[in-house]
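Chemist: build the 3D model from these lines:
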Amino acid sequence: MNKGRVEAFTDAVLAIILTIMILEFKTPESFAISAVLDQVPYLISYAIGYLFIGVAWYNHHYMFSKTRWISRNVYWANNFWMFATPFLPVATAWVGKGLNQQGFETFYFLVYLLWSVAYFILSVMLVKANEKDYRPEAAKSIRSMAIYRFMGSWKWVSGQIVASIVAIIYLPALQMVLVFLLIIFVGARFNKDSDQLFN
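Modeler: Next up is the predicted model:
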């Protein structure tokens, strides 16, 4: 399958998602700068969502750059991931209406969980495609990614799920802090060669 077309389609979907997310920011009726304060919870959830998608896109680009051959399994795994990703603007908008509301944060957590499962399946399919294409170094590069190692560890994932559930029960807004920390300390830990792929 043509890798370029899959990447172009994915990029278009992600661009639309980012656009939809900012459209949820409501223009205040008042001319006073204090009117923006009502939008602070949404701005926080938007910033985390934007960072989330930006980091995911970078990692996605890295994995696809390492991969020469797109199998049917990769194509459908990528579609599953893209199916999960558009729920982020919905979850972001909902959390923005009540940053510390249990129902909103529970929905965000479920979306995050679905997205994570989809992303890990895509990563595994890309590893398998590279192994089938006799490119063990490319498969090894994807497996060495911090996000791949984190998602592949049942201990880390179980710990994250337990921490998120406890946060949602006792202090729902803490769930967004956990997501932010995972993006920074796991998702944004890129492989050293990630900015040298096309040199």
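
Chemist: only C-alpha atoms from now on, for both contacts and neighbour counts.
Modeler: OK.

Chemist: surely V127 touches I121?
Modeler: No - under the criterion of C-alpha atoms under 8 Å, V127 is not in contact with I121, lying 9.9 Å apart.

Chemist: between the two, who's got more neighbours?
Modeler: Under the neighbour definition other C-alpha atoms under 10 Å, V127 and I121 were set side by side, and V127 has more, 25 against 21.

Chemist: need the next SSE after the lengthiest helix in the chain, C-terminal direction.
Modeler: Among all segments of the chain classified by DSSP state H, the helix with the greatest residue count is helix 102-132. Using DSSP states H and E, the next helix or strand after helix 102-132 towards the C-terminus is helix 136-143.

Chemist: before we go on, could you also do this sequence so I can check it against the first one:
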Amino acid sequence: MIDVALIHQCADPDLKPAIVERFIEQAGSPDPLAVTIRTGNRAILAPRPTTTEEALELVRQHVGRNVVRVGITQYPAGLGLSDSRELKPDLLDACANVRMGTALFAKVYRIVVKWYGGPRDEAVEDAILAWLTGTFEGVGVFSAPDPGSIGSQEVPMTPSERAEYASDLQVPEPSVTTELDDPNKAGIRVDLSGIGSGKP
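Modeler: Next up is the predicted model:
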């Protein structure tokens, strides 16, 4: 069970303590040194780290190649970083992890609540699911823009408004053209010149 004092001291103030508790109970870990590594739908088993240094080294080994979640909130390690050497030990500090994790979860929650048109109980469940999967309605929630304040009015979106909102959240991938993308620049992969020429 999560320490209530830790929530009050460290959690993002935009989230009600009850939502934070529910989020950590369903998506987090009681262990501040917890490191979860997944590739596709499979978990990669690794020895449980006993020190911050061991946990950080384990994260650095896998971040960028696998999905790595760390700490009490199971924060997505490497988010926004271009180099694993930029990872800091505060990811594994209980208070710092709760602060970062709940701030990011608050954004995910706002994305879901805006889609629903206002705060609802199912929005919390969907936000937790979006946290676990990294997507909501086909949108990558960690890289999507923050919709800002959600207000208190419950005005449900129509299906077309929801679709438009989801498309607005899409972050375009950078367009990188390589020689492999241009068939006119691709080299010969298999020499077929001998076929039909009667040569053995």
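
Chemist: give me the TM-score for these two chains.
Modeler: Both chains were compared after superposition, and using TM-score structural alignment, normalised by the length of structure 1 their TM-score is 0.32; 107 aligned residues with a C-alpha RMSD of 5.6 Å.

Chemist: neighbours of C10 of structure 2, how many?
Modeler: Taking other C-alpha under 10 Å as the definition, C10 of structure 2 ends up with a neighbour count of 17.

Chemist: which element is W115 of structure 2 on?
Modeler: Residue-wise, W115 of structure 2 maps onto helix 94-116 under DSSP H and E.

Chemist: okay, strands next: where are they in structure 1?
Modeler: According to DSSP state E, structure 1 carries no segments that qualify as strands.

Chemist: my guess is F23 of structure 2 meets I128, correct?
Modeler: Yes - applying C-alpha under 8 Å, one finds F23 of structure 2 in contact with I128, separated by 6.2 Å.

Chemist: return the set of buried residues in the host helix or strand of E25 of structure 2.
Modeler: E25 of structure 2 belongs to helix 17-27 when elements are defined using DSSP H and E. With burial defined by 16 or more other C-alpha atoms under 10 Å, the residues of helix 17-27 of structure 2 counted as buried are I19, V20, E21, F23, I24, A27.

Chemist: widest-spaced pair of these?
Modeler: Taking C-alpha to C-alpha as the measure, those reach their widest spread between I19 and A27, a distance of 11.7 Å.

Chemist: how close does V113 of structure 2 get to Q9 of structure 2?
Modeler: Relative to Q9 of structure 2, V113 of structure 2 is positioned 25 Å away (criterion: C-alpha to C-alpha, to the nearest Å).

Chemist: which of those two has more residues huddled nearby?
Modeler: V113 (24 against 12).

Chemist: quick check: that one touching A123?
Modeler: Yes - taking C-alpha under 8 Å as the contact criterion, V113 of structure 2 and A123 are neighbours in contact, 5.7 Å apart.

Chemist: packing partners for the helix holding W115 of structure 2?
Modeler: For helix 94-116 of structure 2, the packing partners by 3 or more C-alpha pairs under 8 Å, 6 or more residues apart in numbering; DSSP states H and E come out as helix 4-10, strand 75-76, helix 121-133, helix 159-169.

Chemist: now the angle from it to helix 159-169?
Modeler: Between helix 94-116 of structure 2 and helix 159-169, the angle formed by their directions is 140 degrees, by axes from the mean of the first three to the mean of the last three C-alpha atoms, to 10 degrees.

Chemist: now helix 94-116 of structure 2: buried residues?
Modeler: Of the residues in helix 94-116 of structure 2, those buried by neighbour count under the rule 16+ other C-alpha under 10 Å are 94-116.

Chemist: got it, and stretch 137-155 of structure 1?
Modeler: The neighbour-count criterion (16+ other C-alpha under 10 Å) identifies A138, A139, S141, I142, R143, M145, A146, I147, Y148, F150, M151 as the buried residues of stretch 137-155 of structure 1.

Chemist: how far off centre is it?
Modeler: Taking C-alpha atoms, centre = their mean, to the nearest Å, the mean C-alpha location of stretch 137-155 of structure 1 is offset from the chain mean by 15 Å.

Chemist: ends of that stretch, what's the gap?
Modeler: Across stretch 137-155 of structure 1, first to last residue, C-alpha to C-alpha, it's 26 Å.

Chemist: surely R38 of structure 2 is in contact with V59?
Modeler: No - with contacts defined as C-alpha under 8 Å, R38 of structure 2 does not count as touching V59, sitting 11.6 Å away.

Chemist: which stretches of structure 1 form helices?
Modeler: Listed in chain order, the helices of structure 1 (DSSP H) span 3-23, 40-66, 72-84, 87-97, 102-132, 136-143, 146-151, 154-170, 174-182.

Chemist: looking at these, which one is packed in the most?
Modeler: Among the helices of structure 1, helix 87-97 has the highest mean neighbour count (mean count of other C-alpha atoms under 10 Å), at a mean of 22.

Chemist: let me know the angle separating that one from helix 3-23.
Modeler: Our comparison of helix 87-97 of structure 1 with helix 3-23, counting by the same axes, to 10 degrees, yields an angle of 20 degrees.

Chemist: give the other helices and strands that helix 87-97 of structure 1 contacts.
Modeler: Counting contacts by 3+ C-alpha pairs under 8 Å, 6+ apart, the secondary-structure elements packed against helix 87-97 of structure 1 are helix 3-23, helix 40-66, helix 102-132.

Chemist: tell me which of these sits nearest to R72 of structure 1.
Modeler: Closest of the helices and strands packed on helix 87-97 of structure 1 to R72 of structure 1 is helix 102-132, at 9.4 Å (criterion: C-alpha to C-alpha).
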